[in-house]
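[1] Mind folding the following:
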Amino acid sequence: MKLYNKTGLLLLGSLLLNLGCSKQAETVTPESDNFLSVYEQINSADIKRHMQILASDEFEGRSPTSKGEQLTLDYLSTELLALGLQPGNGDSFLQAVDLVEITAAPDMTLHIGENQFTYKQDMVVSTKREKTSVELKDSELVFVGFGVNAPEYGWNDYEGIDVKGKTVVILVNDPGFEMPQSGKFQGTTMTYYGRWTYKYEEASRQGAAAAIIVHETVPASYGWSVVANSWSGPQYSLVSKDGNASRVAVEGWLTTEAAQKVFADAGLNFAEQKQLALAGPHHQTLALKASVTINSSLKKSTSYNVLATLPGVTHPQEHIIYSAHWDHLGKDSSKDGDQIYNGAHDNATGVAANLALAKAYSALSVKPQRSVSFLFVTAEEQGLLGSKYYAEHPIIPLKDTVANINMDALSVLGRTKDVAVVGMGKSELENYLAKAAMRQNRILVQESRPEAGIYFRSDHFSFAQQGVPALYAKGGDEPIDEATAKYRKRTNVIVTGCYHQVCDQFRDNWDLSGIVEDGQLLFEVGYMLANSEDWPKWSPTSEFQRKQ
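    Predicted coordinates:
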């Protein structure tokens, strides 16, 4: 049964359930029967059921604005309504997100000097501008090191050079990664200056015509196939008033091998130039010109975030928001064989856990003092667009949003003795997490690869940018026992190799007990906050602070 029409308005009518929002005086703590009975109800059977359905071929990889989205919205709406949760957006579970889909024709060639680079093999370029054709013609090339302008670190790769109308070539990550003992930036922990999103934003602010990042697997933390798959085909942006004219006209990536050819043609050595960029702010003209024509088809469409709420009994205006992105990469009809990017790990795991937590909260005999909301966002894979839109157009005012707890690509590797905190040390939310972890005899540790910049790569970041304390944590790397260790060794090879690949499919032999335990952990964090008057703060050293 569909629960909404084409405009996204729910046809709820008499289906809306009375949640009983009268005040309840009973004291609620994580030691009460109210909490403990529900804590144990979070289970692998529910999580498995959700994952199998969401990651099935029928859902076609859950691409925004596709048949897969329609099926996903139907499924989420049906499940949330059955739990007795209230629509989060007036009388609707849905928040419309206006997107522009830009699909670049693959028959393009990037010319740099005497070299011709092939799409997906040597390079991937695209445009965010809402135009059917964008031409870069004889644009001067400038190497700008890491493309960073960071006054607080005394670093500006653009100082002393005018790149207006030029093509900037940029290294991936930030200067601290390969020289962790240098004291630069935050060592191996990536700052936002290392993210590709920042590099294109800064190049746009500098007036460049194009920005091309040199891909290197280790500092990027993913291989070239991830870039080729993620950056080709339909690409989405939020609809903007200026048609994204304020962005660089062309943005993209070069393989390391292609970059080496470019630097050699300019009479330079790529490795030597990289060392100069690591030593300090650096730029170098390359005495070459770049040209490419990007012909694109444009399609404006509307996708949807999904929001459901369990109203609080004494402070209903104050919310804890759990989030997970429902989308993945969809279907590539040009591929031979399997064409569906099912997205079982990324992120049917997070969606399933969010639904399991929604079920747990709805089963509480004594409802929380504050409201608890469950947000499922679209277009995460296209640059956190759904959460970005929500954070910039919040249904729940940000000043009333106590915290965000995000779930993305939860571990299918079984239970662990540790909890990996992504972006460890950023906020007081970790105090609540540490307390909840004690029940499971687990300890908090820093994420295993802080150099990958994961804190900037999932939907909690959209909340953090707006000043809302945001937590992203999941199972760590230390298995609970030897049997789990052996299982992890076998399974991790598959999980890692299937990131953003068609082989990210649900497997019946996956051990989901780690997701259950992490779900229980995050349930307790939210439960403590929902029955508290505390407003967690960012740490003094964090780059984020509340705006309201």
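[2] contacts and neighbour counts: CA atoms only from here.
    Fine.
[3] Strands along the stretch 1-150 of the chain, start to end?
    86-87, 94-104, 109-112, 115-118, 123-126, 133-143, 149-150 (DSSP state E, counting those that start in this stretch).
[4] Tell me the helices and strands packed up against the fourth one.
    When you say that, I think you mean strand 115-118. strand 109-112, helix 256-265 (3 or more C-alpha pairs under 8 Å, 6 or more residues apart in numbering; DSSP states H and E).
[5] how about those, which one is nearest K359?
    helix 256-265 (47.6 Å; C-alpha to C-alpha).
[6] Centre of the chain to that closest one, how far?
    31 Å (C-alpha atoms, centre = their mean, to the nearest Å).
[7] elements contacting the helix or strand just after it?
    Next along the chain after helix 256-265, taking DSSP states H and E as the criterion, comes helix 270-279. Taking 3+ C-alpha pairs under 8 Å, 6+ apart as contact, the helices and strands that helix 270-279 lies on are helix 256-265.
[8] Next, the angle helix 270-279 makes with the helix it packs on.
    100 degrees (axes from the mean of the first three to the mean of the last three C-alpha atoms, to 10 degrees).
[9] Does helix 256-265 pack against any helices or strands, and if so which?
    strand 115-118, helix 270-279.
[10] Could you list the buried residues of the last one?
    Taking 16 or more other C-alpha atoms under 10 Å as the neighbour-count basis, helix 270-279 is seen to contain the buried residues 270, 273-274, 277-278.
[11] Make a markdown table out of these and add distance to R546.
    Listed next are those as a markdown table, based on distance: C-alpha to C-alpha, whole Å:
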| residue | distance to R546 |
| --- | --- |
| F270 | 42 |
| Q273 | 40 |
| K274 | 37 |
| A277 | 34 |
| L278 | 33 |
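[12] Using a markdown table, lay out the helices and strands packed on helix 256-265 together with distance to S126.
    Formatted as a markdown table, the helices and strands packed on helix 256-265 follow (distance: least, C-alpha to C-alpha, whole Å):
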| stretch | distance to S126 |
| --- | --- |
| strand 115-118 | 13 |
| helix 270-279 | 24 |
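[13] Second input sequence below; structure requested for side-by-side comparison:
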Amino acid sequence: MRLRTLALPFLALTAVPAAAQTAPPISEATLKDVTKELSSDAYEGRAPGTAGEEKTVAYLAKRFAAAGLAPGNKGSWYQDVPLVEMTAKNVSPLTFSGAGAPIALAYGPQMVIGTHRIQPHVAVKDSPVVFVGYGITAPEKGWDDYAGIDVRGKTVLILVNDPDWQQPDVGGLFNGRAMTYYGRWTYKYEEAARHGAAAAIIVHQTAPAAYGWNVVQSSWTGAQQLADSTDGGAGESAAIGWIQHDAAQRLFAQAGQSFETLAAAAKRKGFRAVALKGVTASVSFDNAIRKHMSRNVVGVLPGRTRPDNYVLYSAHWDHLGRCEAAPDGDDICNGAIDNATGTAALVALAEANAKAGAPARSQIFLAVTGEESGLLGSEYYAANPLYPLARTVAGVNMDALSMAGPARNVVVIGKGKSDLDGWLDRALATQGRVASAEPTPEKGFYYRSDHFSFAKRGVPMVYFEGGDDLVKGGRTAGKAAAEDYEAHRYHGPKDEYDPAWDWTGVARDVQLYYTLGRSLADSDVWPNWVAGDEFRAIRDKSRAAAATSAK
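    As a prediction, this is how the structure comes out:
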């Protein structure tokens, strides 16, 4: 009966936020201690399946217990997540032959290569090369870059992002400068595999990719984590990877084509794939394969009066482990900001909520594995939820908190998609702050963090970043801080704990997370996606089914 009555406000066009909670002080000591601990060299970059993971999950379980949570999985703090670690060995150059002198690209500085097939050796030999533009098949938009060509057994070269990513505003066929899922590199490989491509290679360009080659190189070299699968990835392309922009330019020129001309043509509806006449690709490598069980860490604060309704807090605990060394020889990607800070916030929120006493609804505190490898831990939980998603009211995701200092705003990723915007606005009002839309929607952040695993299954999720309008220096200073982090620390060995950090801004942001999660947990309202949103129908269906089952 309880779910039947709660379904009524859920079906309203707009969910009305409850009064914003007064956030208690967030322990700055906890934020500092957990961040410093998890990003220390002793954890070796927190890669799944390493000694660093063992230390990380044990430490988080200990901190959750000390905070006052209960184990979240039938008496256990852990949810097993089956993964496969693949490490490429003996990587040959990626060689393009058949039009002039062969172009042989070196692994690391000129190309990266890998596979989602779980097999000890991969070889692509003399595979015809086809340029497929943005590699998109979108029937609902009347767009098909694979129309009229058979790429089975061939190597496809693909542009990153959407065709209209350079549009200055939002709107249009692919939402203008706001990236859609069609623009994500993960989609490019999925679509190439569906068309039977032997190899799928993305041409890297910094602006549409939203990061430099250094990020690609550090992320794609070394051990890679994949979700385990019953068929060993048999339906995947044999090889997937990236090449540098200048290498693509040289290759196209040797084949009698202009890369820039074809890239411009690919932006227009009706583009047809172009075979690089006579050009073939070859590459081979071995894989060291290790299947292992990684773990999500799950704690719960049971609800007082509606314990079968759940509000989720999530953050990923993992990072890249050992990676491409910095000039000083440091090869540990410590991941202090990304995402020891978000994990520390999870612990601090557990402490604050437990200290305040149980809210009406249950709160789940979920530290997930494998985010850096493709949202693997959150995807596994969302596909195998410990608590039903239809009864999960909403969630708050935390990833890479800003150490730039206090800001007048927060930057909402996916602003305007759900009723949670109103809840956040009320929380911000208690601090005299505002919510801003992301200034770089072309970077596709909406698809790059763990909230997406839940959102695509209908659970309303809010994900915001620290503000870019800093109290000291305004937007100019905010932009400079973001660019400095991306250029010098993001996914590199210098994302390390700094004792000189000012935690004032982070503490205020974590108070917002508390206010959001606590208000939702003490409410009887079910937020939804706005009418017409891509996830609205999924949520309506799951909630209707939950209401029916409660009758």
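[14] TM value for the aligned chains?
    Put the two chains on top of each other and the TM-score (TM-score structural alignment, normalised by the length of the first structure) is 0.91; 515 aligned residues with a C-alpha RMSD of 2.0 Å.
[15] before we move on, back to that, so which of the helices and strands packed on strand 115-118 of the first structure is nearest K48 of the first structure?
    helix 256-265 (40.2 Å).
[16] corresponding residues in the second structure for the closest one?
    Using TM-score structural alignment, the residues of the second structure aligned to helix 256-265 of the first structure are 245-254.
[17] average gap between that stretch and the first structure?
    With mean C-alpha distance after the TM-score superposition for the first structure, stretch 245-254 of the second structure departs from the first structure by a mean of 1.0 Å once superposed.
[18] And that stretch, what's buried?
    For stretch 245-254 of the second structure, using 16+ other C-alpha under 10 Å, the buried residues are 245, 247-248, 251-252, 254.
[19] between those, which is nearest G405 of the second structure?
    H245 (35.7 Å).
[20] Can you name the residues that contact that closest one?
    203-205 (C-alpha atoms under 8 Å, 6 or more residues apart in numbering).
[21] Name the member of the residues you listed with the most neighbours.
    Neighbour counts for the contacts of H245 of the second structure, by other C-alpha atoms under 10 Å, peak at H204, which reaches 25 neighbours.
[22] Map it across to the first structure for me.
    So, by TM-score structural alignment, H204 of the second structure is matched to H215.
[23] Grab the nearest non-local neighbour of that match.
    Among residues not flanking H215 of the first structure along the chain, T255 sits closest, at 5.2 Å (C-alpha to C-alpha, 6 or more residues apart in numbering).
[24] In the first structure, which residue is most central in space?
    S458 (2.2 Å; C-alpha atoms, centre = their mean).
[25] do you know how far the alignment partner in the second structure of that residue is from G370 of the second structure?
    Using TM-score structural alignment, the equivalent of S458 of the first structure in the second structure is S449. The spacing between S449 of the second structure and G370 of the second structure, counted by C-alpha to C-alpha, to the nearest Å, is 11 Å.
[26] what sits in contact with each of the two?
    In contact with both S449 of the second structure and G370: no residue, using C-alpha under 8 Å, 6+ apart.
[27] What sits closest to the alignment partner in the first structure of L470 of the second structure if chain neighbours are left out?
    Here L470 of the second structure is matched to P479 in the first structure, going by TM-score structural alignment. Distances taken as C-alpha to C-alpha, 6+ apart place T416 nearest to P479 of the first structure, at 4.3 Å, with adjacent residues excluded.
[28] I figured that neighbour hits E482, correct?
    No - look at T416 of the first structure against E482 with C-alpha atoms under 8 Å: they stay out of range, at 11.0 Å.
[29] okay, these two: which has more neighbours?
    Using other C-alpha under 10 Å, the more surrounded residue of T416 of the first structure and E482 is T416, with 26 against 9.
[30] mind listing what the more buried one touches?
    442, 475-480, 514.
[31] how about it, what's its match in the second structure?
    Counting by TM-score structural alignment, the partner of T416 of the first structure is A407.
[32] Now do the SS call for the aligned partner of I321 of the first structure in the second structure.
    Superposed on the second structure with TM-score structural alignment, I321 of the first structure falls opposite L312. In three-state terms, and counting by DSSP: H, G, I helix; E, B strand; the rest coil, L312 of the second structure is strand.
[33] Tell me the spacing between L312 of the second structure and Q225 of the second structure.
    25 Å.
[34] between the two, who's got more neighbours?
    Between L312 of the second structure and Q225, counted using other C-alpha under 10 Å, the more crowded position is Q225 (25 against 22).
[35] Just the helices from the stretch 351-500 of the second structure, written as ranges.
    376-383, 420-429, 451-455, 474-488 (DSSP state H, counting those that start in this stretch).
[36] Relative to D331 of the second structure, which of those is closest?
    It's helix 474-488; of these, that one is closest to D331 of the second structure (C-alpha to C-alpha) at 14.3 Å.
[37] what's the closest one in contact with?
    Residues contacting helix 474-488 of the second structure (C-alpha under 8 Å, 6+ apart): 211-212, 404, 467-470, 494.
[38] ok, the residues you listed vs A429 of the second structure, which is closest?
    For the contacts of helix 474-488 of the second structure, the nearest to A429 of the second structure is G467 (14.5 Å; C-alpha to C-alpha).
[39] export the helices and strands packed on strand 115-118 of the first structure to JSON lines and tack on distance to M51 of the first structure?
    Formatted as JSON lines, these follow (distance: least, C-alpha to C-alpha, whole Å):
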{"stretch": "strand 109-112", "distance to M51 of the first structure": "40"}
{"stretch": "helix 256-265", "distance to M51 of the first structure": "37"}
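[40] Which one of those lies nearest to L85 of the first structure?
    Short answer: helix 256-265, nearest of these by C-alpha to C-alpha, at 50.2 Å.
[41] So which elements touch the strand ranked longest in the second structure?
    Identified as the longest strand of the second structure according to DSSP state E is strand 274-301. Identification of packing neighbours for strand 274-301 of the second structure by 3+ C-alpha pairs under 8 Å, 6+ apart yields helix 51-67, strand 70-71, strand 78-89, strand 94-97, strand 121-131, strand 361-368.
[42] Reformat these as JSON lines; add distance to A482 of the second structure.
    Formatted as JSON lines, these follow (distance: least, C-alpha to C-alpha, whole Å):
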{"stretch": "helix 51-67", "distance to A482 of the second structure": "27"}
{"stretch": "strand 70-71", "distance to A482 of the second structure": "37"}
{"stretch": "strand 78-89", "distance to A482 of the second structure": "31"}
{"stretch": "strand 94-97", "distance to A482 of the second structure": "34"}
{"stretch": "strand 121-131", "distance to A482 of the second structure": "34"}
{"stretch": "strand 361-368", "distance to A482 of the second structure": "25"}
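[43] Alright, calling it a day.
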